[in-house]
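J.: sharing a model that was predicted from the sequence below.
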Amino acid sequence: MLKAFIFDLDGTLIDSLADIAASINRMLEARGYPLCKDAGIFKQMVGDGMEKLVERALPETARSEEMIRLCTEEYRAFYDIHWQEQTQPYPHIVEVLAALKAKGLKLGVISNKAHRFTVPMTEHFFGSDCFELILGQRAEVPRKPDPAGAHEAATILGLRPEECAYVGDSGIDMAFAKSSGMVGIGVDWGFRSVAELTEHGATYVISTPGELLEIYDKSC
C-alpha cells in the first residue's frame, strides 16, 4: 500500500522551462555567446543540476571548469530574479495534491534543482503546508539518480521506500525510483519522452495528474 507520493519539481509539478531558458540566454548574451534560440532544446539540457545545464548551454570551446563555475553564478543571479515570471503549476496538479493529502497520504519533493531555489519555489506555488518535506540539491547529498536522497526522505517520513511512489518526468527520475526501491511513476506532460521513462524502469506512465489517485486506489 502506498503511503507517500514524492515528486520531482521541474517538468512534473511546474512548467518552468521558459524562465530557465530566458535566464540562460541572459547569461549567454551578457558573455557574448550565441543564444540558445530553440526553446525545445532545453528539455534535453535540464535535469542534472545547474552546473550541467550551464555547461550544455555554453559553446564547446568555453566549457572550462572555471568558465562553467563563473557562468553558473551568473545564471543563478538572473534566475534568482526571474524564476516566477512565466513558471506555473501544470493543470490540475494543485487539485490532485489536495486530493492525495485528503486521503491521508504524505507528500514530498526531491529535485536536482539547487535547494535554495527548490524550497521557495515549491512553497510559492503550493503553499508552506502542502509537503512534509522539500529537498533540493545539496552539496552533501549525491544528486539523482543516486538513491541517497530517496532513502533520506523515506527515513524522514518514517516509511519504507517501497511504501513511497516517486513521480517524475525523466529517465533520471525513474532510475532514482528504481534504485531506491520506490514505485516509479513517469509523467508524459514534462520535458522528456515516454520511451525514456519506460527505458529507465517506470512502473507506470501517466498522462493526467488524476491518474495518481487511481494508482493509489489500486495499491490499497
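T.: In hand now; what should we look at?
J.: use CA for all of it now, contacts and neighbours both
T.: OK.
J.: show me what counts as buried in the host helix or strand of Asp217.
T.: Following DSSP states H and E, one finds Asp217 within helix 211-219. Applying a neighbour-count criterion of 16 or more other CA atoms under 10 Å, one finds Leu212, Tyr216 buried in helix 211-219.
J.: so what touches stretch 170-185?
T.: If you take CA atoms under 8 Å, 6 or more residues apart in numbering as the criterion, stretch 170-185 is touched by 8, 47, 144-148, 150-151, 161-168, 186, 190-193, 196-206.
J.: then this one, side by side with the first:
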Amino acid sequence: MAELLRNEVLRDDADIRETTDLRALFNHLKENGIKVGLATADTYQSAMHMVNKLNHQDMYDFLGSYDGVMKPKPHKDMCVRFCEMYGFKPYEVAIVGDSYNDMIFARNSGAIGVGVLSGVSSKINLKDTADIIIPSVESLFDKEVLSALYEEASERKFKTA
C-alpha cells in the first residue's frame, strides 16, 4: 500500500485539480471571520503533497490527518483538536464534505454537517446525515448559505444552553 501511495498519489506529475477557485473561496471565508481547516483520512505526507501541488501552504489554519497521533475520521478527534486550537464549541464548526463518512464525522463531533453534491456523493447518500446540503463548494460564496450556517450554529447553542 505504501508503495502504491508513493508511485501514484505522491508523484510530481499527479494531476490534482481544484473543483473551484479554492484560494478565492478560502479568502472569502476568512474575510467573513471563518477559520479554514482540512481534516482528511489521508496521511500527513499525502495531504501536504496535495496542499503543496495546489500552492495552498498559507491557506489552512488547521491540518488534521491520519498520522497515528489523531484518530481517523469519523472519530471526532480532529474536530476536537481544531476546537481546542481556536476556542470553538463543536456546534460553531461546519464540516463541509462530500461523503457519508464526512457527515458521520460531523455528527460524531457535534458539528454542523454540510454535504456537498459536487463530489463523490448524491443527495440520497447525504440526506439522512447532513444538516445542510449544497450543490457545490462554490455555494459557500453565497451570503445566504453562510447566514444559514450561522443560524444553525445559533440554534445548536440555544439547545445546549
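T.: Sure thing, it's come through. The model shown is predicted, which means the values in this text are computed figures rather than measured ones.
J.: picking that back up, filter the contacts of stretch 170-185 of the first structure down to the buried ones, PyMOL style.
T.: A single PyMOL command selects the buried members of these (16+ other CA under 10 Å):
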select buried, resi 8+47+144+145+146+147+150+151+161+162+163+164+165+166+167+168+186+190+191+192+193+196+197+198+200+201+202+203+204+205+206
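J.: just the contacts of stretch 170-185 of the first structure: which are in strands?
T.: In strands, judged by DSSP state E, the following of these are found: Cys164, Ala165, Tyr166, Val167, Gly168, Gly186, Tyr204, Val205, Ile206.
J.: quick one: map the third one onto the second structure.
T.: Taking TM-score structural alignment, the alignment pairs Tyr166 of the first structure with Ile95 from the second structure.
J.: what's the answer for the last one, then?
T.: The alignment partner of Ile206 of the first structure in the second structure, by TM-score structural alignment, is Ile134.
J.: got a list of what that match touches?
T.: Per CA under 8 Å, 6+ apart, neighbours of Ile134 of the second structure: Val114, Gly115, Val116, Leu117.
J.: which stretches of the first structure form strands?
T.: For the first structure, the strands defined by DSSP E occupy 4-7, 14-15, 88-89, 106-114, 133-137, 164-168, 183-187, 204-206.
J.: what would those look like in a markdown table with distance to Ala177 of the first structure?
T.: Listed next are the strands of the first structure as a markdown table, based on distance: least, CA to CA, whole Å:
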| stretch | distance to Ala177 of the first structure |
| --- | --- |
| strand 4-7 | 10 |
| strand 14-15 | 20 |
| strand 88-89 | 22 |
| strand 106-114 | 11 |
| strand 133-137 | 15 |
| strand 164-168 | 6 |
| strand 183-187 | 5 |
| strand 204-206 | 12 |
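J.: ok, back up a step: list the helices and strands the helix holding Asp217 of the first structure packs on?
T.: Applying 3 or more CA pairs under 8 Å, 6 or more residues apart in numbering; DSSP states H and E, we find helix 211-219 of the first structure packed against helix 93-102.
J.: in space, what's closest to the alignment partner in the first structure of Met59 of the second structure - neighbours in sequence excluded?
T.: Aligned by TM-score structural alignment, Met59 of the second structure pairs with Cys130 of the first structure. Of all residues not flanking Cys130 of the first structure in the chain, Leu107 sits nearest, at 7.2 Å (CA to CA, 6 or more residues apart in numbering).
J.: then Asn125 of the second structure?
T.: Tyr100 (6.4 Å).
J.: tell me the spacing between the match of Tyr166 of the first structure and Ser46 of the second structure.
T.: In this view, Ile95 of the second structure and Ser46 of the second structure are 20 Å apart by CA to CA, to the nearest Å.
J.: ok, Gly33 of the second structure next?
T.: Taken as CA to CA, the span from Gly33 of the second structure to Ser46 of the second structure is 28 Å.
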